[in-house]
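> Any chance you can model this:
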Amino acid sequence: MTLSDNDIRAVRARAQLLTAPAADVLTVVRSIAAIQAQSTPAARLAIRARSRGLTAADADASRAVTRTWLMRKTLHLVPMADLRWLNRLFGPRNAQAGQGRRKQLGLTDELCERALEKLQVLLPGKALTRQEILDGLAADGITLDSKSQAPAHLLAYAANRGLLCRGRDDGTEPTYVLLDEWATEDHDPAEPHTELAHRYLTAYGVATAEDFSAWSGLPLGLCRNAFAALDLVPAGMGFALPETDLSAPPCPPRLLGAFDTYLLGYRDRGLLLDPAEAKRVNSGGGMIAPTVLVDGRIAATWHTKRTAKQTKVVVEPFATLPRSAITGLESEVDDYGRFLGETAVLVS
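From the prediction side, this is the model:
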């Protein structure tokens, strides 16, 4: 089917719930397959942009979703029911890929195995912070420099081995729990790569196997085979599931957080972001700035300035924004403030 660039953006935005917000955290996360979550505040904002009526506390309190290291070896928020099979899919691959870096940090295979044995003693029935885990390991003669990257890589390795996952945050500190105690469900698809490809296309609307590979971090050959196993229809520059409605309304202005999945889901981001402005969004080091979406395209970045009385949401547009976009963003900023329990105003 022939689709214009505007059509593709509209289909993608609706698939991402940016034109059809959900009512609960689980529906948001399940609908968009996974939320990148190495930044907890950013993950909260991804939920806000795709829901209505929820608060940051609602996002933090949900036991229907949880975080672990999955796609691209990065922390992602996924439905609890998907945690085990996704861990089986990505865990061994991630653990193998991280071996070289672990050795550089002094995390030998022998030390890691000792640490995993100790974690099975420390964690039952508990949710411990990183420092509490380091203290427990040190008491057994396993000492890691808390200021180095070694603790993070050890915890990621333990997660990839299927031992633990992230629990609720303890104030501003993340906690870690035994996966077997935290995950009470286990969906077990017969063809996990095909299942993931289906979830990906459900969440991203129109895409290619190359996009799927970039998002998942899986080898392109596996991704092409997964696409080939699905009944797909050509759509514009990519493919879509047969059930995808390829007519969608334009996306209203949206305030997206850092690392937003709408931008991270494709290898070629040119349809969503003018390449000339790419460095304003991705300045290097893997950082993706908070962005403003206008008609499905990234039209600005934004940041906040907080005072005792209010939060200023400062928008830095790539070009002059139309009045209709500013009106929509005023509504978005009001909702941003409501979500966080702050008084927020737009500055553009």
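> From now on I want contacts and neighbour counts done on CA atoms only, so please keep to that.
Will do.
> Can you name the element that comes right after the helix or strand in which Leu83 is found?
Using DSSP states H and E, Leu83 sits within helix 83-97. Per DSSP H and E, the first helix or strand lying C-terminal to helix 83-97 is helix 99-104.
> Against which helices or strands is the helix or strand just after that next one packed?
Next helix or strand after helix 99-104 toward the C-terminus (DSSP H and E): helix 109-122. Helices and strands touching helix 109-122, by 3 or more C-alpha pairs under 8 Å, 6 or more residues apart in numbering; DSSP states H and E, are helix 130-138.
> What are the buried residues along the helix it packs on?
Arg130, Ile133, Leu134, Asp135, Gly136, Leu137 (16 or more other C-alpha atoms under 10 Å).
> export those residues to JSON lines and tack on distance to Asp231?
Output for the buried residues of helix 130-138, formatted as JSON lines (distance: C-alpha to C-alpha, whole Å):
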{"residue": "Arg130", "distance to Asp231": "45"}
{"residue": "Ile133", "distance to Asp231": "47"}
{"residue": "Leu134", "distance to Asp231": "49"}
{"residue": "Asp135", "distance to Asp231": "52"}
{"residue": "Gly136", "distance to Asp231": "51"}
{"residue": "Leu137", "distance to Asp231": "50"}
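> closest to Val233 among those?
Distance ranking of the buried residues of helix 130-138 against Val233, using C-alpha to C-alpha, places Arg130 first at 46.6 Å.
> Second input sequence below; structure requested for side-by-side comparison:
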Amino acid sequence: MSVSLSTDQVRALRLIAQLLAPSSALTRTDVMDTAVGAAKHMLASQAQQRDSALIALDIRSHHPGTAATALENSLLIRSWTQRGTHQILAAEDVRWMTLLCSPRILAASAKRRSQLGLDDAAVHRAREVLTEHAAGAPVPRSRAYELFRSVDIDPGEYRGQHLLRHFGGEGEIVQGPPVDGEDTFVLLDSICTLSLGLRGEEALIEMVRRYFYSRGAATLKDLQWWSGLNLSELKPGISFLADGGEILQVTGPNDEDMWIPAWADSVTDAEVKAALEPELTLPAFDEYLLSYTDRSHLMDSEHLFSIGPGKNGVFKPFKVVQGEALPV
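This is a model prediction of the structure:
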């Protein structure tokens, strides 16, 4: 792989990294051929639309329908690990990713409480009553709102929604398996017997490693957008992995600094060509677009409103032709 990437090379590397195209450079293990394995590889996948996120994992694992079963069995968990938006992760990755990426979101959430008529005492009561009931079995959203009312908190005017999202960002409460299509909330410890004990710098390095391993070629700003952390927080992780040869710096099509995982240096020109040949159809909010803040290498700006993000921030399903995202 040359140190200066063409647009085709960027597209092909991303398709390969995201398990959407094969390459001998990225060894595909048996684990990756499961929804949970694909989720571990991707680390966190946008799940604003639950069904779309499950389809995205099924596509990457080549086993349609298995992601829904993994979610039902709590092997996959939908929560708010970064950017204050829904993500799907392997259960073992939820807590450390939440604790690493959510502090800034939690601080912003706390500042909004006065506008919602919530004080610290109300938040404490809501947390206690939800925690008590979510320890035994998943609590449907409607029931959670009843519990808030039982401690004199009106869940209307977005207060209930705000509280559930805030608690999700604390790392103890996550979404459980849906019941009759309704979101549920449950203590992570009650459905996940093993969480990776990553903290601090160790967690940061693991996140940066897995981001570039599953999404490179990408820029530091892409990682900043995806993680929600600031540049100064991310740079130590970049330096550690670069010094160890796990990621390599290259030049992008617009002369920007990009990073690729070490395995990408072995992708051949033939594999680049082969990765771009199949036409794909990907679901709404797919990580092929959502992983990067600069999507110009993947999608023409004329498609912003036909694919996304539209004025309401929604992404629609799209097809991929020669690595380019196009309207379905």
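> Next, the TM-score between them, please.
Superposed pair, TM-score by TM-score structural alignment, normalised by the length of the second structure: 0.85. Supporting alignment: 299 aligned residues with a C-alpha RMSD of 1.8 Å.
> So His187 of the first structure sits against Met80, correct?
No - counting by C-alpha atoms under 8 Å, His187 of the first structure does not reach Met80; the two are 9.4 Å apart.
> quick one: which of those two has more around it?
More crowded of His187 of the first structure and Met80, by other C-alpha atoms under 10 Å: Met80, with 21 against 12.
> re the thing from before, what stretch of the second structure lies opposite the helix holding Leu83 of the first structure in the alignment?
Under TM-score structural alignment, helix 83-97 of the first structure corresponds to residues 94-108 of the second structure.
> what sits up against stretch 258-275 of the first structure?
With C-alpha atoms under 8 Å, 6 or more residues apart in numbering as the test, stretch 258-275 of the first structure has contacts from 5, 9, 13, 16, 35-36, 42-43, 46, 204, 207, 210-215, 287-291, 296-299.
> quick one: it aligns where in the second structure?
Aligned by TM-score structural alignment, stretch 258-275 of the first structure falls on residues 284-301 of the second structure.
> so who does Arg127 of the second structure touch?
Each residue near Arg127 of the second structure by C-alpha under 8 Å, 6+ apart is listed here: Phe167.
> my bad, should have said Ala207 of the first structure
By C-alpha under 8 Å, 6+ apart, the neighbours of Ala207 of the first structure are Leu201, Met237, Gly238, Phe239, Ala240, Tyr266.
> preserved in the second structure, out of the residues you listed?
Conservation of those in the second structure, assessed by both residues aligned by TM-score structural alignment, their matches' C-alpha atoms under 8 Å: retained contacts are Leu201, Gly238, Phe239, Ala240, Tyr266.
> aligned partner of the first one in the second structure?
The pairwise alignment with the second structure assigns Leu201 of the first structure to Phe212, based on TM-score structural alignment.
> likewise Glu173 of the first structure?
Using TM-score structural alignment, the partner of Glu173 of the first structure in the second structure is Glu182.
> How about the contacts made by the residue nearest to its match when sequence neighbours are not counted?
Once flanking residues are discounted, Glu182 of the second structure sits nearest to Pro140: 6.4 Å by C-alpha to C-alpha, 6 or more residues apart in numbering. Shown in contact with Pro140 of the second structure (C-alpha under 8 Å, 6+ apart): Pro178, Val179, Glu182, Asp183, Thr184, Phe185.
> got it, and Gly237 of the second structure?
Applying C-alpha under 8 Å, 6+ apart, we find Gly237 of the second structure in contact with Glu201, Leu204, Ile205, Val208.
> Point out the other helices and strands that the helix or strand where the first one lies packs with.
Okay, so that is Glu201 of the second structure. According to DSSP H and E, Glu201 of the second structure maps onto helix 200-215. Counting contacts by 3+ C-alpha pairs under 8 Å, 6+ apart, helix 200-215 of the second structure packs against helix 7-17, helix 35-42, helix 94-101, helix 231-243, strand 257-261.
> do you know which of those lies nearest Gln87 of the second structure?
helix 94-101 (9.4 Å).
> Mean per-residue distance, the closest one versus the first structure.
By mean C-alpha distance after the TM-score superposition for the first structure, the fitted helix 94-101 of the second structure averages 1.5 Å away from its aligned residues in the first structure.
> Just the buried ones out of the contacts of stretch 258-275 of the first structure, please.
9, 13, 16, 35-36, 42-43, 46, 204, 207, 210-215, 288-291, 296-299.
> Please enumerate the strands of the stretch 151-300 of the first structure.
Taking DSSP state E, counting those that start in this stretch to define them, one finds strands in the stretch 151-300 of the first structure at 164-166, 175-178, 233-235, 238-240, 254-256, 291-294, 297-306.
> nearest to Arg63 of the first structure, of those?
With distances scored as C-alpha to C-alpha, the stretch of the strands of the stretch 151-300 of the first structure nearest to Arg63 of the first structure is strand 164-166 (11.3 Å).
> To which secondary structure element is the residue mapped onto Arg78 of the second structure from the first structure assigned?
Alignment note (TM-score structural alignment): Arg78 of the second structure maps to Arg67 of the first structure. Secondary structure from DSSP H and E places Arg67 of the first structure in strand 65-69.
> Quick check: next helix or strand after that strand?
Using DSSP H and E, the helix or strand that directly follows strand 65-69 of the first structure along the chain is strand 75-79.
> what's the mean deviation for that following strand versus the second structure?
Mean deviation of strand 75-79 of the first structure from its aligned counterpart in the second structure after superposition (mean C-alpha distance after the TM-score superposition for the first structure): 0.9 Å.
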